[in-house]
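# Show me how the following folds:
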Amino acid sequence: MEMKINFSGRAIRYTEDEIAAVVEAMRTADPLTQGRYMREFESAFARYQGVAPGSCFTTMNGCAALEMSAQLCRFKPGDELVIPSHTFTASAYPYLKKGAVPVWADIDPLTRVVTAESIEKALTPRTRAVVVVHLYGYVADMPEIAALCRERGILCIEDAAQAIGAEVAGRKAGSFGDMAVFSFHSHKNLTTLGEGGMLYVADPQAAAIIPALRHNGHCAYPFERPDYWKPAMGNVDIPRLGDDLLMPSNYCLGEVECALGLKLLERIDTINDEKRARALRFIDGLADFPQLQFHRVESRRHNYHLLVARMTTGTGARDRFIRAMHDEKGIKCVVQYIPLDRYDFYRRLGFGTARCPEADAFFDTMVSFPFQHWMSDAELDYMLASARDVLAGMD
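The predicted structure is shown next:
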């Protein structure tokens, strides 16, 4: 069967204005990294998020932002990290590299994200931090979760990689926690030429060391220099937070990517709104097939980065559905985000035990439909008609 609708790794098509912004940066940016486009993008992103100026920092990708957030946690031996088992692996392993012991939290069966209740069940006296993943573009109950973390004196990190622009309680995803991470990967609703990310840090003292932590320890000399070239063009030191020294890396995002991100911020709400409207049309078009259960949200709490459902009739039915969609209709649906405790990677590290029955049940029955923003109306209509036809044939 010829593939008619692929599960694309590219979420959006760029407008001529966005292409022009990239070309202009290619022509004029000096330097091509750590320049004015970076500063403008970071400032615009902070305004968009409604957070303090100087609290947002571009990174080469979302994982680099996670790596720095893990450093800022300053884990001590035995410190635990509560994190959903149902997420992408990059949400977890940067913290393990810094010594955290993961404790897997379960998800809500309808929203597919963690709740304050599921997090609280995983807390122990050793919990140092909680990572809340706004998976699929839906914001978890951050007012309640942030309050729980404050009450317990626990760091709260939002993995908002998939949830840019989504909102709850009048605030943007990624504005509630002590830190937040965003991704501008090729598959995201806002993407900066394949890779890119952003780190939000609420604590001004921690935020102050991010430029050096992100860029090789570069910093100013602590004294006046009569000659700008002495003792060297720039100083290098180890960033310090409290009593801890944090080794730097090079996680910078280039000026061309920053110029594109700055321009894309102008239409991210439109992209999200258009995807949500299409998702609702698709979901409502399958309302008479209850065996395929979606998470239907009309508000901006969901940006529908992905369009997922679960097959209520079990794993076998799910597999037959995906096989028929692919083999008979030429539509590539996929299954995403195996619970991390089920990967050999985490089992070999000794983290293969979890009490997350909802995460297991969802993964074993989930279907993720192709849902890139640039899909045509005809393609969406064909996918809807095909899903209806396959489901009708499974009765």
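
# drop to CA atoms for contacts and neighbour counts, all remaining ones
Will do.

# Now do the helices in the chain.
16-28, 36-49, 62-73, 93-97, 116-122, 142-152, 204-214, 255-264, 268-285, 315-327, 344-348, 357-365, 377-394 (DSSP state H).

# Distance-wise, check Glu274 relative to Gln372.
11 Å (CA to CA, to the nearest Å).

# want to put them side by side, so please do this one too:
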Amino acid sequence: MKIPSQDLKRQYKSIQNEIDAVVLDVLAQQSFILGPYVESFENSMANYCGAKYAIGVSSGTDALLLALMACGIKSGDEVITTPFTFFATAGSIARLGALPVFVDIDPATYNIDVRKIASAVSSKTKALLPVHLFGQCAEMDAILEMAQTKGLYVVEDAAQAIGAFYKGKQAGTMGDTGCFSFYPSKNLGAYGDGGLVTANDDEMGALIKALRVHGSNTRYYHEYVGINGRLDALQAAILHTKLKHLNEWSEKRRTVAAYYDEHLSGMPVRLPEIMNGNTHIYHQYVIATPKRDLLKEHLSVQGIETVIYYPVPLHLQKCFAYLGYKSGDLPVSEKAANEVLSLPVFPEITREEQDFVIEQIKAFFTRK
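Okay, here's the model as predicted:
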């Protein structure tokens, strides 16, 4: 049996008529840059998230970059974040000449360990950039309290957490800005790159809107030096169509995760843990074991695709050698990088497929 880590073809087949219709409409209108489809999607996303502003941008990476630019992050500033995340989180900080300051993670959730943030704050710290990893929010109360006490911006990386909740508040709406990715594999995925920034402050919302079009509010008149960071109409039309299905898909992911939880309980693997007050949307279903590489190989031989997010924590990436981190500095992140494994989790996975995954994991540990 061949089981992919995700299957976007199944998703497309389930909504093909809806998608094809809006794509053809965009082609018929021949209006591709911003415009009505982008505005409609932005309005729907603002309503969905409960944010005053939702600004469509060209990618999740550019969402982070624009949010940091809007916060005034510049050369010499420091931004505190996690080393256990996708590269763009820290890469966006570095692109502005600022320094990423890495704080180790909580072993239970893989999110930043809020108990360790205070010791990383310096006179150069300008922002905190928590990541809501794998679909679960970071411990935002402590982060927001620290930011308020120290006068820091909070930029939420919610790229993997659209629709996740923390104590009744949706991911991406608690900080100064929230950043989302619509990379095709995300729970709400485009057919190419796309992203979005949320904000509740009028000045912040207006600034991000200008920065995404080269710092311009009126064409050819530039108040700031921005970037070309717009969401295009074709992606917006596709995303707007898919948005109406997102809650249903998220619920199906939770059902899939619950089935894994039930049937992998008692196995010598660490299962996902949900922090009190959180609603998880399972962008990934992540287990952990010291035998990760052998387990992954066994599952691959059986036709089961699994993925490692992430094999090298950011503080040990070659491009960040100048920051001076060394192996052993952030041990929880380093241990996670050696042990985590993401199992197939997508709304359309069948019970038969899940049973086979579970059967093969049990077979691996039984024979070992």
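
# Give me the TM-score for this pair.
TM-score for the superposed pair, counting by TM-score structural alignment, normalised by the length of the second structure: 0.92. Supporting figures: 363 aligned residues with a CA RMSD of 2.1 Å.

# Glu274 and Gln372 of the first structure - which one has more neighbours?
Gln372 (23 against 14; other CA atoms under 10 Å).

# what's near enough to touch the more buried one?
Phe7, Ser8, Arg10, Ala11, Ile12, His187 (CA atoms under 8 Å, 6 or more residues apart in numbering).

# can you check Arg112 of the first structure too?
Leu135, Ala359, Phe362.

# hmm, back to that, which of the contacts of Gln372 of the first structure tops the neighbour count?
Result: Ala11 is most packed of the contacts of Gln372 of the first structure (other CA under 10 Å), 23 neighbours.

# quick one: the aligned residue in the second structure for Thr87 of the first structure and Ser59 of the second structure, what's the gap?
Alignment note: Thr87 of the first structure maps to Thr85 in the second structure; criterion TM-score structural alignment. Remark: distance between Thr85 of the second structure and Ser59 of the second structure (CA to CA) = 16 Å.

# repeat for Val301 of the second structure
35 Å.

# who's more crowded, the two?
Taking other CA under 10 Å, Val301 of the second structure and Ser59 do not tie; Ser59 has more neighbours (25 against 11).

# and the more buried one, what pairs with it in the first structure?
Here Ser59 of the second structure is matched to Asn61 in the first structure, going by TM-score structural alignment.

# where's its match relative to Leu81 of the first structure, distance?
Taking CA to CA, one finds Asn61 of the first structure at 22 Å from Leu81 of the first structure.

# same question, Arg13 of the first structure
Distance, Arg13 of the first structure to Leu81 of the first structure, by CA to CA: 37 Å.

# In terms of neighbours, single out the busier of those two.
Using other CA under 10 Å as the criterion, Arg13 of the first structure and Leu81 rank with Leu81 on top: 29 against 13.

# who's in contact with that one?
Going by CA under 8 Å, 6+ apart, Leu81 of the first structure touches Tyr95, Ala100, Val101, Pro102, Val103, Thr127, Arg128, Ala129, Val130, Val131.

# aligned partner of the third one in the second structure?
By that I understand Val101 of the first structure. In the second structure, the residue paired with Val101 of the first structure is Leu99, using TM-score structural alignment.

# and the gap between the residue nearest to that match when sequence neighbours are not counted and Leu323 of the second structure?
Spatial nearest neighbour of Leu99 of the second structure, excluding adjacent residues (CA to CA, 6 or more residues apart in numbering): Glu78 at 4.7 Å. Noted for Glu78 of the second structure: a distance of 11 Å to Leu323 of the second structure, by CA to CA.

# Looking at those two, which has the bigger crowd around it?
Between Glu78 of the second structure and Leu323, counting by other CA under 10 Å, Glu78 is the more crowded of the two (24 against 13).

# got the contact list for the more buried one?
Applying CA under 8 Å, 6+ apart to Glu78 of the second structure gives the contacts Ala98, Leu99, Pro100, Val101, Lys124, Thr125, Lys126, Ala127.

# So Asp360 of the first structure versus Met366 of the first structure, what's the distance?
In terms of CA to CA, Asp360 of the first structure sits 10 Å off from Met366 of the first structure.

# Contacts only, for the residue nearest to Pro77 of the first structure when sequence neighbours are not counted.
With sequence-adjacent residues excluded and distances taken as CA to CA, 6+ apart, Pro77 of the first structure is closest to Gly99, at 6.6 Å. Going by CA under 8 Å, 6+ apart, Gly99 of the first structure touches Phe75, Lys76, Pro77, Gly78, Asp79.

# for Val197 of the second structure, same thing?
Contacts for Val197 of the second structure (CA under 8 Å, 6+ apart) come out as 53-57, 63-64, 67, 177-180, 208.

# and those residues, which are buried?
Buried residues within these, defined by neighbour count using 16 or more other CA atoms under 10 Å: 53-57, 63-64, 67, 177-180, 208.

# Turn these into TSV, columns for distance to Asp157 of the second structure.
Below are those laid out as TSV (distance: CA to CA, whole Å):
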residue	distance to Asp157 of the second structure
Tyr53	16
Ala54	14
Ile55	15
Gly56	15
Val57	14
Ala63	9
Leu64	7
Ala67	10
Thr177	9
Gly178	6
Cys179	5
Phe180	7
Ile208	16
